[in-house]
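J.: build me a model:
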Amino acid sequence: MTTSYNGRLTSLSHGGGCGCKIAPGVLSDILKAAPMRNLPAALLAGSDNNEDAAVYQINENQAIVATTDFFMPIVDDPFEFGRIAATNAISDIYAMGAQPLFALALLGMPMQILPLEVIRQVTSGGGSVCNDAGIMIAGGHSIDTVEPIYGLVAIGVVDPKKLKRNNGARAGDSIILSKPLGIGILSAALKQEVLSEEGYQEMIALTTKLNKPGVALSQLDGVHALTDVTGFGLAGHLLEIARGSHLKAQVNWHAIPVIQEAVEHVKADIFTGASTRNWADYGNEIELASDIALWQQNVLTDPQTSGGLLISYAPEQEAEVLAILNADGFNSAQKIGQFVSGKGLSVD
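T.: Next up is the predicted model:
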């Protein structure tokens, strides 16, 4: 990490994107120190089971959905950093099946290091994504920090009867992943200056694609659980659904969509430290087939910044789920496994 600006935002931070997240086990210990008590019945979702957002019911047909997400730069281009951070924050609204309403900006910048024009580009990038989502940035808060930080508080609304949580999976459900894995690996390659221009453009395209299908998916009764894949990796977020639903997730490695260039880099031992921390936290809950190599393990735990939706649904609704995803350009969406009785995660 440097103390002067050389045109590379990533040089000003010790981590980037959702790879900045505190490891899941450590986060759990922190939250235990301040348990939530005397919760009102109107609070439909809180910090239990690491839900994507808090949900508070205000009447029979409406509940407010609130979330916040922010991180340090995953790319050097300030406009694209703003776009990625905003897309990632709004994703948690879509992951609850909710419609976003508005956002508040969270901005922390090293004011003595970064030119004002660079900071303006970050906020402009975030604003452009909010415009794409059909919402406005209605306010926010800014501070002078050591490392650059940007993100949003996102507010949405959902019919409580259509709310999708990460603990509603049922035995026999199929699992679809809507975006390919490998974003964390590409970000590590970018930091090491070995990411190709094609890989960079794919990274930008994936991390700035809004998870809008979450709204339409919430209307399907056969969609039982929904979340997005972010800093804890595919394995971590599958385990969250499995734990909350008291089930076991079974995944077919060969069905998982993975960015091809990410495979090349991870095979060359280029991946994030967050991947290793993730495995240390929850690897004891995972059964890997004997032919699963270490690089594949690192893909399963790779932190995804603005990753895809993870959908648990009744098999008979597969055509409808895929039609919704494909209509919005999620052409890499694949069925990757199913939920069965038991606990944990197995990968064959």
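
J.: CA only for contacts and neighbour counts going forward, please
T.: Will do.

J.: now stretch 74-86, how far from the centre of its chain.
T.: Chain-centre distance of stretch 74-86: 15 Å, with Cα atoms, centre = their mean, to the nearest Å.

J.: quick one, helices of the stretch 1-150 of the chain?
T.: 24-32, 78-94, 116-133 (DSSP state H, counting those that start in this stretch).

J.: among those helices, which comes closest to Leu206?
T.: helix 78-94 (9.1 Å; Cα to Cα).

J.: mind giving me the packing neighbours of that closest one?
T.: For helix 78-94, the elements it packs on are strand 62-71, strand 99-109, helix 116-133, strand 149-158, helix 197-207, helix 213-217, strand 223-228, judged by 3 or more Cα pairs under 8 Å, 6 or more residues apart in numbering; DSSP states H and E.

J.: now the helices for the stretch 201-348 of the chain?
T.: Under the criterion DSSP H, counting those that start in this stretch, the stretch 201-348 of the chain contains helices at 213-217, 233-245, 260-267, 273-282, 294-300, 318-327.

J.: quick one: the third one to helix 197-207, angle?
T.: Here helix 260-267 runs at 110 degrees with respect to helix 197-207, directions being taken by axes from the mean of the first three to the mean of the last three Cα atoms, to 10 degrees.

J.: enumerate every residue touching Leu44.
T.: 54-57 (Cα atoms under 8 Å, 6 or more residues apart in numbering).

J.: highest neighbour count among those?
T.: Val55 (26 neighbours; other Cα atoms under 10 Å).

J.: pretty sure that one contacts Ser47?
T.: No: between Val55 and Ser47 there is no contact under Cα atoms under 8 Å: 10.1 Å.

J.: what's the closest non-adjacent residue to the residue nearest to the spatial centre of the chain?
T.: The chain has Thr230 as the residue nearest its centroid, 2.7 Å off, counting by Cα atoms, centre = their mean. Nearest residue to Thr230 in three dimensions, chain neighbours excluded: Gln304, at 4.3 Å (Cα to Cα, 6 or more residues apart in numbering).

J.: second input sequence below; structure requested for side-by-side comparison:
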Amino acid sequence: MTQASPTEPRPTEPRLTSLAHGGGCGCKIAPGVLSGLLRGSAALPVPPELLVGIETSDDAAVWLLNDRQALVATTDFFMPVVDDPHDFGRIAATNAISDVYAMGATPILALAVVGMPINAISHETIAAILDGGASICREAGIPIAGGHTIDSVEPIYGLVALGLIDPALLKRNAEAQPGDLLVLGKPLGVGVMSAALKKGDLDSAGYARMIDITTKLNRPGPDLAAIPGVHAMTDVTGFGLGGHGLEMARGSGCDLVIDWSAVPRLPGIDALIEAGHVTGASGRNWASYGDGVALPDGFADADRALLTDPQTSGGLLVACAPDALEAVRAAFARHGFDDAAVIGQAGARSDSPRLILR
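T.: Got it, this is the predicted structure:
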């Protein structure tokens, strides 16, 4: 297969992905390393207005403004996951805004975070990246109200994204309840596809599917937050379904049980994994949190690679009461998330919560 991208770089320019040691959410520092780096931050004083901080590795910080409004603040940026500059900008912006939606909030504005190797790529290429990000912000109905730029060795682009929510509707990643059903909004496999793309082994249909899924805004977030039976929500990104599922389990104090056969995956993923297209981040993820995951006997290495696959601009993971499932399905359907699927259930309370695969 051959790599397909709508816009090829100028003949004198290197491919964007060749300038980066990693791409997309696969660039994330491994969760085990990150927890060690942040250990000192946990001792800082927490004002009462800070409703959500770093304590459960949630998707965004939340600051109480008044009885009816809370400010949701997050930032996300990374190096190129594709060579097309416009697509890179779109993916990075979609991924950043997703953290606002994952809290159940409505985005209100963004700031651009830009680092570019000025002497390695043209101004036209950089402008195309910025335009791609701006196009997604227009789609989300928000302005890019400012930002910051630097001359860097590797191309970096992303956003600071801000949103608003009624604090009564706020959805954390740490409030799943025993018996809740788990619903995943997008199929897995973006990291595998990006690895294949970088090696020139992703065909045009695969590329189109990858772009479609990574530039699909997680708009159901605010609708889901308004459903009383929705108890917890997060988005599945760089730590994979395994990592973000385990964060939900630990934060909520109950096991999460995943029915692996029910987990949606992008078309052609199994063949790509078999061909060796697995990101280095997948192995780092497993090394960081594998001791908190219980796999069934005979669980294939390929399946473990997909469980830990870093999802750039991945789907929402929702924990809801069984009687709220119909409303949750309807919220996803209204926004065109046809792949949304029930993938498991929250189990019993536990002093050492795990992610359990069945």
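
J.: follow-up on the earlier one: which of the contacts of Leu44 of the first structure sits closest to Glu197 of the first structure?
T.: Closest to Glu197 of the first structure, out of all of the contacts of Leu44 of the first structure and judged by Cα to Cα, is Ala54, at 38.2 Å.

J.: the closest one -> the second structure?
T.: Under the alignment (TM-score structural alignment), Ala54 of the first structure maps onto Ala61 of the second structure.

J.: quick one: which of the helices of the stretch 201-348 of the first structure is nearest Ala41 of the first structure?
T.: Nearest to Ala41 of the first structure, of all those, is helix 233-245, at 19.0 Å by Cα to Cα.

J.: now for the closest one, which elements pack on it?
T.: So helix 233-245 of the first structure, by 3+ Cα pairs under 8 Å, 6+ apart, packs with strand 223-228, strand 248-251, helix 273-282, helix 294-300, strand 344-347.

J.: give me the buried stretch members for it, please.
T.: Within helix 233-245 of the first structure, the residues scored as buried using 16 or more other Cα atoms under 10 Å are 233-245.

J.: would you format these as TSV with distance to Lys267 of the first structure included?
T.: Formatted as TSV, those follow (distance: Cα to Cα, whole Å):
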residue	distance to Lys267 of the first structure
Gly233	18
Leu234	18
Ala235	19
Gly236	21
His237	23
Leu238	23
Leu239	25
Glu240	27
Ile241	29
Ala242	29
Arg243	31
Gly244	33
Ser245	34
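
J.: and which of those residues is nearest Gly97 of the first structure?
T.: Nearest to Gly97 of the first structure among the buried residues of helix 233-245 of the first structure: Ile241, at 15.5 Å, using Cα to Cα.

J.: who touches the closest one in this structure?
T.: Per Cα under 8 Å, 6+ apart, neighbours of Ile241 of the first structure: 166-169, 225.

J.: span of stretch 111-121 of the second structure from start to end?
T.: 23 Å (Cα to Cα, to the nearest Å).

J.: ok now it, how far from the chain's centre?
T.: Its chain's average C-alpha position is 22 Å from that of stretch 111-121 of the second structure, according to Cα atoms, centre = their mean.

J.: if we can go back for a sec, for the helices of the stretch 1-150 of the first structure, which one sits closest to Ile183 of the first structure?
T.: Of all those, helix 78-94 comes closest under Cα to Cα, at 11.6 Å.

J.: in the second structure, what residues pair with that closest one?
T.: Residues 85-101 of the second structure are matched to helix 78-94 of the first structure when aligned by TM-score structural alignment.

J.: ok, stretch 180-189 of the first structure next?
T.: Residues 187-196 of the second structure are where stretch 180-189 of the first structure lands when matched by TM-score structural alignment.

J.: can you check stretch 310-318 of the first structure too?
T.: Going by TM-score structural alignment: stretch 310-318 of the first structure matches residues 317-325.

J.: that stretch: which residues count as buried?
T.: Result for stretch 317-325 of the second structure [16+ other Cα under 10 Å]: buried residues 317-321, 324-325.

J.: in strands only, show me those.
T.: The members of these that map onto strands under DSSP state E are 317-320.

J.: need those residues in TSV (columns: distance to Tyr289 of the second structure).
T.: Formatted as TSV, those follow (distance: Cα to Cα, whole Å):
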residue	distance to Tyr289 of the second structure
Leu317	18
Val318	21
Ala319	21
Cys320	25
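
J.: hey, which of the helices and strands packed on helix 233-245 of the first structure is tucked in deepest?
T.: Comparing these by mean neighbour count (mean count of other Cα atoms under 10 Å), strand 223-228 comes out on top with a mean of 27.

J.: what sits up against that one?
T.: 51-52, 91-92, 95-97, 164-170, 217, 237, 241, 307-314, 317.

J.: could you find the closest non-adjacent residue to the aligned residue in the second structure for Asp281 of the first structure?
T.: In the second structure, the residue matched to Asp281 of the first structure (TM-score structural alignment) is Ser288. Of all residues not flanking Ser288 of the second structure in the chain, Gly32 sits nearest, at 4.5 Å (Cα to Cα, 6+ apart).

J.: translate that neighbour into the numbering of the first structure.
T.: Per TM-score structural alignment, Gly32 of the second structure is aligned with Gly25.

J.: next one: Gly221 of the second structure
T.: Using TM-score structural alignment, the partner of Gly221 of the second structure in the first structure is Gly214.

J.: hmm, Pro100 and its match touching each other?
T.: No: counting by Cα under 8 Å, Gly214 of the first structure sits too far from Pro100 to count as a contact (10.9 Å).

J.: mind listing the shared neighbours of these two?
T.: Joint contacts of Gly214 of the first structure and Pro100 (Cα under 8 Å, 6+ apart) are Tyr94.

J.: looking at the buried residues of stretch 317-325 of the second structure, which is nearest Val82 of the second structure?
T.: Closest to Val82 of the second structure, out of all of those and judged by Cα to Cα, is Leu317, at 25.0 Å.
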